[in-house]
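Novice: build me a structure from this.
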Amino acid sequence: MDLHTSLLFAGASVALYLVPGPDMLFLFGRTMAHGRRAGTWAAIGINLGSYVHLCAAVTGLSALVLTSATAFAVVKYVGAAYLLFLGWQAFRSKAGFAVSTGRPAATTAQHLWQGFLNDVLNPKVALFYLALLPQFINAGDPHSVRHLLLLGLIASAIGLVMSLGYVGLAEKVTRAVYRRPAAVKWVNRTMGMLFVGLGLRLATQKL
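Specialist: As a prediction, this is how the structure comes out:
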């Protein structure tokens, strides 16, 4: 695998990470509700979750899930239920935003674990690895596993950098909203509706 292929893959990964999805929304919600530190740990959790999908894709477990209607349905509905739960939490939240100076309402481990679950329970991430990685591996490559792992590490590194960028952006948005307390409940409701919408879409969508 040459440098040109690696750079092309990196560009494709950046483009795909720019598409809004559950992970991006989760990072915005976590940062706006609990501050930059919480968002950062959530981003690390999401990044760790990506390695689960990478290992599954390389070993063929993701392909097994995606070709088994029962196994895929379990992953899909559990993920949808988790998104709906996050939406319900946002709806019932009445507290103001805790900007980076505030104390997170949850522990570091909880933010990390929730970010991890948010990524692992998203079957679209499995599709990302299954659909994109093989496009950059030559047929008959004797080192295909090594190259797949390398591409996966590149994608995960890019994802972590972009996730931290989303956290920084969310903190700036939070500071702007923080000056208008009346806007807090509307932001909470908007985040709640987005999570619920993503959960319902995941539950009803056929991939």
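
Novice: contacts and neighbour counts: CA atoms only from here.
Specialist: Will do.

Novice: point to the residue nearest the middle of the chain.
Specialist: The residue lying closest to the centre of the chain (C-alpha atoms, centre = their mean) is Asp23, at 2.5 Å.

Novice: so who does that one touch?
Specialist: 46, 115, 118-119 (C-alpha atoms under 8 Å, 6 or more residues apart in numbering).

Novice: how close does it sit to Ser62?
Specialist: 19 Å (C-alpha to C-alpha, to the nearest Å).

Novice: can you pick the most crowded of the contacts of Asp23?
Specialist: Using other C-alpha atoms under 10 Å as the neighbour criterion, Ile46 leads the contacts of Asp23 with 29 neighbours.

Novice: state the distance from it to Trp113.
Specialist: 9 Å.

Novice: what helix or strand is Gly197 on?
Specialist: Gly197 belongs to helix 182-204 when elements are defined using DSSP states H and E.

Novice: tell me what the helix or strand hosting Ser163 is packed against?
Specialist: Using DSSP H and E, Ser163 sits within helix 144-178. The elements that helix 144-178 packs onto, with contact taken as 3 or more C-alpha pairs under 8 Å, 6 or more residues apart in numbering; DSSP states H and E, are helix 3-17, helix 22-34, helix 36-59, helix 182-204.

Novice: one more sequence to fold, the one below, so I can look at both together:
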Amino acid sequence: APQSRRALVWRGVVLNILNPKLPLFFVAFIPQFVPAGSPISLLFELGLGFTLMTFVVFLGYAALAARGRQHLLHSERAMNWLRRTFAACFAGLGLKLAAESA
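Specialist: Sure, this is the predicted structure:
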């Protein structure tokens, strides 16, 4: 079922907070850039900077994907190319599956 934008954003936030890779990255990578004896707030500043840069990059990806989607859906030539590519991929996977020995 379609979800509201707010629900999708909230789901993404919760998913990223609960994702164990992100806290492990911050614990393993960012402390290398914090001098010994400096306050913990510097670690939080670096983490916040990384988070903000990532957010901006992902917004750019989303805008590019939305623009590309519209272009792709309205181009009959591109849609025919995609259909043929997917058909070839599925045919190849089918042949590979048929050639597999049990």
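
Novice: just so I know, which of the helices and strands packed on helix 144-178 of the first structure lies nearest Phe85 of the first structure?
Specialist: Of all these, it is helix 182-204 that lies closest to Phe85 of the first structure, at 8.0 Å by C-alpha to C-alpha.

Novice: dump the contacts of Asp23 of the first structure to TSV, plus secondary structure and distance to Arg179 of the first structure.
Specialist: Below are the contacts of Asp23 of the first structure laid out as TSV (DSSP: H, G, I helix; E, B strand; the rest coil; distance: C-alpha to C-alpha, whole Å):
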residue	secondary structure	distance to Arg179 of the first structure
Ile46	helix	30
Gly115	helix	28
Asn118	helix	30
Asp119	helix	32
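
Novice: what helix or strand is Ala109 of the first structure located in?
Specialist: Using DSSP H and E, Ala109 of the first structure maps to helix 108-120.

Novice: post-alignment, the next helix or strand after that helix versus the second structure, mean distance?
Specialist: Going down the chain from helix 108-120 of the first structure, the next helix or strand is helix 123-132, by DSSP H and E. Superposing on the second structure and averaging over aligned pairs (mean C-alpha distance after the TM-score superposition for the first structure), helix 123-132 of the first structure comes out at 1.3 Å.

Novice: and helix 123-132 of the first structure with helix 36-59, angle?
Specialist: 50 degrees (axes from the mean of the first three to the mean of the last three C-alpha atoms, to 10 degrees).

Novice: list the buried ones in helix 123-132 of the first structure?
Specialist: Across helix 123-132 of the first structure, burial judged by 16 or more other C-alpha atoms under 10 Å covers 123-127, 129-130, 132.

Novice: ok, those residues vs Leu84 of the first structure, which is closest?
Specialist: Taking C-alpha to C-alpha as the measure, Pro123 is the one of the buried residues of helix 123-132 of the first structure closest to Leu84 of the first structure, at 15.6 Å.

Novice: test my guess that the closest one contacts Lys76.
Specialist: Yes. If you go by C-alpha atoms under 8 Å, Pro123 of the first structure and Lys76 touch, sitting 6.4 Å apart.

Novice: what is the nearest of the contacts of Asp23 of the first structure to Arg201 of the first structure?
Specialist: Nearest to Arg201 of the first structure among the contacts of Asp23 of the first structure, with distances taken as C-alpha to C-alpha, is Asn118, at 15.2 Å.

Novice: need the contact list for that closest one.
Specialist: Counting by C-alpha under 8 Å, 6+ apart, the residues that Asn118 of the first structure touches are 22-23, 26, 46, 79, 82-83.

Novice: likewise Gly199 of the first structure?
Specialist: 79-84.

Novice: name the nearest residue to it, ignoring sequence neighbours.
Specialist: Ala80 (4.2 Å; C-alpha to C-alpha, 6 or more residues apart in numbering).
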